[in-house]
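*Asks:* pasting the sequence and the predicted coordinates here, then a few questions.
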Amino acid sequence: MTGGTIARYLAEGVDVRVLTFTLGEEGEVIGEEWSQLAADGGADQLGGYRILELTRALAALTPAGSAPVRPRFLGGAGRWRDSGMAGAPSADHPRALVGAPFDDLVAALVAEIVDFAPQVIVTYDDAGTYGHPDHKLVHATTVAAVPEAAERLGGAHLKVYESVTEQSALAVGLTAASGRVPQGWRMPGTDELPSYPDETITTEIDVRPQLHLKAAALAAHATQVTVAASGTEYALSNNIVQPILDREHFVRTAGHPGDGVGPGREIDLFAGVV
């Protein structure tokens, strides 16, 4: 959802840090080649392989000639484990993120924010995009950590954004995709893909120049994502078509608005930052 934005700001020379809370150990695996790495496939080594995928994805988003952005993990790689979807037995694992003391998660994130001293933070919405318990917990942890980190940074005014999908952009993308659905894929049903009403969007980032990089980064996550030959759509393991959007959308939840287009809609995450 934010690959284009990451690539755009890296190209502009912005110092970008990508922080992940787990390794995605409980995820489903597309195809047979790496299926035995899954938690239920025997080896339970998927998390380690996904570090490689994330590393490749960030390298794809990094401008040529620059040192690739390296992934970071809250508490260090492997500190907390993917909890799986709601109701899954994996939530009972002793290292499952959802079982971690909330104060420990907040303290670890505060330390990351203070160390980096960013001007802008991007996170999930309160639904975790599609309801994943870990995504929702990332949101809650961020909400709790930002004020404490800002205070420790001398009262810094951090801009905080939630990454979302604009309703009309999704509709346009799906209409374009409807004529080129790969074999074995299907179009989503009504409201099957989450989106936000246009009037709730505060910020729109144009990533058309970075669209090919975004597609390459998605393709790097081959155990999780299949990118269509067109380079304009992708699907998760459910084979539901999703457009690779050339504009990425956000809801600003903290910080002051900047100059943009339309009433209240920014075109730069750093608008208004001094």
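*Replies:* Received, thanks. Fair warning: this is a prediction, and the values are worked out from it, not measured in the lab.

*Asks:* C-alpha from now on. contacts and neighbour counts both.
*Replies:* Noted.

*Asks:* check which helices and strands the helix or strand harbouring Tyr161 sits against.
*Replies:* Using DSSP states H and E, Tyr161 sits in strand 159-164. Other helices and strands packing on strand 159-164, by 3 or more C-alpha pairs under 8 Å, 6 or more residues apart in numbering; DSSP states H and E, are strand 120-123, strand 247-254.

*Asks:* change it to 10 Å
*Replies:* Taking 3 or more C-alpha pairs under 10 Å, 6 or more residues apart in numbering; DSSP states H and E as contact, the helices and strands that strand 159-164 lies on are strand 120-123, helix 128-131, helix 133-152, strand 203-206, strand 247-254.

*Asks:* ok, structure two:
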Amino acid sequence: MRKARVACFGAVHEAAEKNGELELLDGRLVSHNEVVWLPPVEPRTVFALGLNYSDHASELDFKAPEEPLVFLKGPNTFVGHNAQTRRPQDVTFMHYECELVVIIGKKAKHVKREDAYQYVKGYTIANDYALRDYLENYYRPNLRVKNRDTCTPIGPWFVEASAIPDPMNLALRTYVNGELKQEGSTKDMVFDIPFLIEYLSSFMTLDENDLILTGTPKGTVDVVPGDEVATEIEGLGRLVNNIVGDEVFSKR
């Protein structure tokens, strides 16, 4: 079963997919276009991986890292399915990043990799945009690159871990205006999910609804206002997002 969080009828609701519609917990059925899609879980601590696919590292002229390149993301960055993402006027290169998101299900500390999947509640999709103009060093993604408002669409679905028997063998694809631009597989991660959970939990406590954004494969290209970007991951659905310019937002 695929679940979602949506806003409609003046409230926030949990919903489940049913016969092509959304069934709210109170039994009401609504169509997909009658709701505002929210992130499928309310993120707690969010970890993101840089250069976690060797082919993506190569397209940026870097070698794959020997240790995970992890940075944190604030909740202000997240928007839901069908949302708008702002491209600042002064940016010359902004690209999408289709990423598998791991959703932690319970408190985890000093987890061994062979036990790691016991701590995974489910999965979703993120599109973690990068604004390369603001990147000081690819090995140290900074706040101005990865913590910008509206720049991380996530969702639309929360998919339970039991529905994804092998998360390390899922196809990822990104389409810009309907044209396939990025294609890869989670099997090509440098550091797999069990390793990342073992690594992170070795020095800090993970908790329910902590998220791990696991990186993106090669195939990232510049996107501009007016573009529709759709990221897909096998078994998890399709996350759609639209790029807009500064003129859509108030000047402050």
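*Replies:* Perfect, thanks for sending it. Treat the numbers as computed from the prediction; the structure is a model and nothing was measured.

*Asks:* overall similarity of the pair, as a TM-score.
*Replies:* Once the chains are laid over each other, their TM-score by TM-score structural alignment, normalised by the length of structure 2 reads 0.27; 113 aligned residues with a C-alpha RMSD of 6.0 Å.

*Asks:* re the thing from before, in the next helix or strand after the strand holding Tyr161 of structure 1, which residues are buried?
*Replies:* Where DSSP H and E defines the elements, the next helix or strand beyond strand 159-164 of structure 1 is helix 167-177. By neighbour count on 16 or more other C-alpha atoms under 10 Å, the buried set for helix 167-177 of structure 1 is 167, 169-170, 173-174, 177.

*Asks:* helix 167-177 of structure 1 vs strand 247-254, what angle?
*Replies:* Angle of helix 167-177 of structure 1 versus strand 247-254, following axes from the mean of the first three to the mean of the last three C-alpha atoms, to 10 degrees, is 160 degrees.

*Asks:* longest helix of structure 2?
*Replies:* Longest helix in structure 2, counting residues (DSSP state H): helix 193-201.

*Asks:* now the buried residues of helix 167-177 of structure 1 as CSV including distance to Val160 of structure 1?
*Replies:* Shown next, in CSV, are the buried residues of helix 167-177 of structure 1 (distance: C-alpha to C-alpha, whole Å):
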residue, distance to Val160 of structure 1
Gln167, 21
Ala169, 22
Leu170, 23
Gly173, 27
Leu174, 29
Ala177, 32
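
*Asks:* return the member of those residues nearest to Glu151 of structure 1.
*Replies:* Glu151 of structure 1 lies nearest to Gln167 out of the buried residues of helix 167-177 of structure 1, by C-alpha to C-alpha, at 35.5 Å.

*Asks:* any idea how far the closest one is from Asp134 of structure 1?
*Replies:* 24 Å (C-alpha to C-alpha, to the nearest Å).

*Asks:* could you do Arg72 of structure 1 as well?
*Replies:* Distance from Arg72 of structure 1 to Asp134 of structure 1, by C-alpha to C-alpha: 16 Å.

*Asks:* more neighbours: which of those two?
*Replies:* Comparing Arg72 of structure 1 with Asp134 by other C-alpha atoms under 10 Å, the one with more neighbours is Asp134, at 23 against 18.

*Asks:* thought the more buried one was touching Leu105?
*Replies:* No: applying C-alpha atoms under 10 Å as the test, Asp134 of structure 1 and Leu105 come out as separate, 11.7 Å apart.

*Asks:* count the residues that sit near Leu196 of structure 2.
*Replies:* As a burial measure, Leu196 of structure 2 scores 18 neighbours (other C-alpha under 10 Å).

*Asks:* wait, isn't it in contact with Leu49?
*Replies:* Yes: counting by C-alpha under 10 Å, Leu196 of structure 2 touches Leu49, with 9.5 Å between them.

*Asks:* I'd like to know which elements the strand or helix carrying Asn241 of structure 2 is packed against.
*Replies:* According to DSSP H and E, Asn241 of structure 2 maps onto strand 237-244. Packed against strand 237-244 of structure 2 by the contact rule (3+ C-alpha pairs under 10 Å, 6+ apart) you find strand 83-86, strand 120-127, strand 152-160, strand 171-176, strand 228-233.

*Asks:* just the buried residues of it, please?
*Replies:* 237-244.

*Asks:* looking at the helices and strands packed on strand 159-164 of structure 1, which is nearest to Gly3 of structure 1?
*Replies:* strand 247-254 (8.8 Å).

*Asks:* what packs against that closest one?
*Replies:* So strand 247-254 of structure 1, by 3+ C-alpha pairs under 10 Å, 6+ apart, packs with helix 3-11, strand 120-123, helix 133-152, strand 159-164, helix 167-177, strand 203-206.

*Asks:* cutoff 8 Å now
*Replies:* Strand 247-254 of structure 1 packs on strand 159-164, strand 203-206, going by 3+ C-alpha pairs under 8 Å, 6+ apart.
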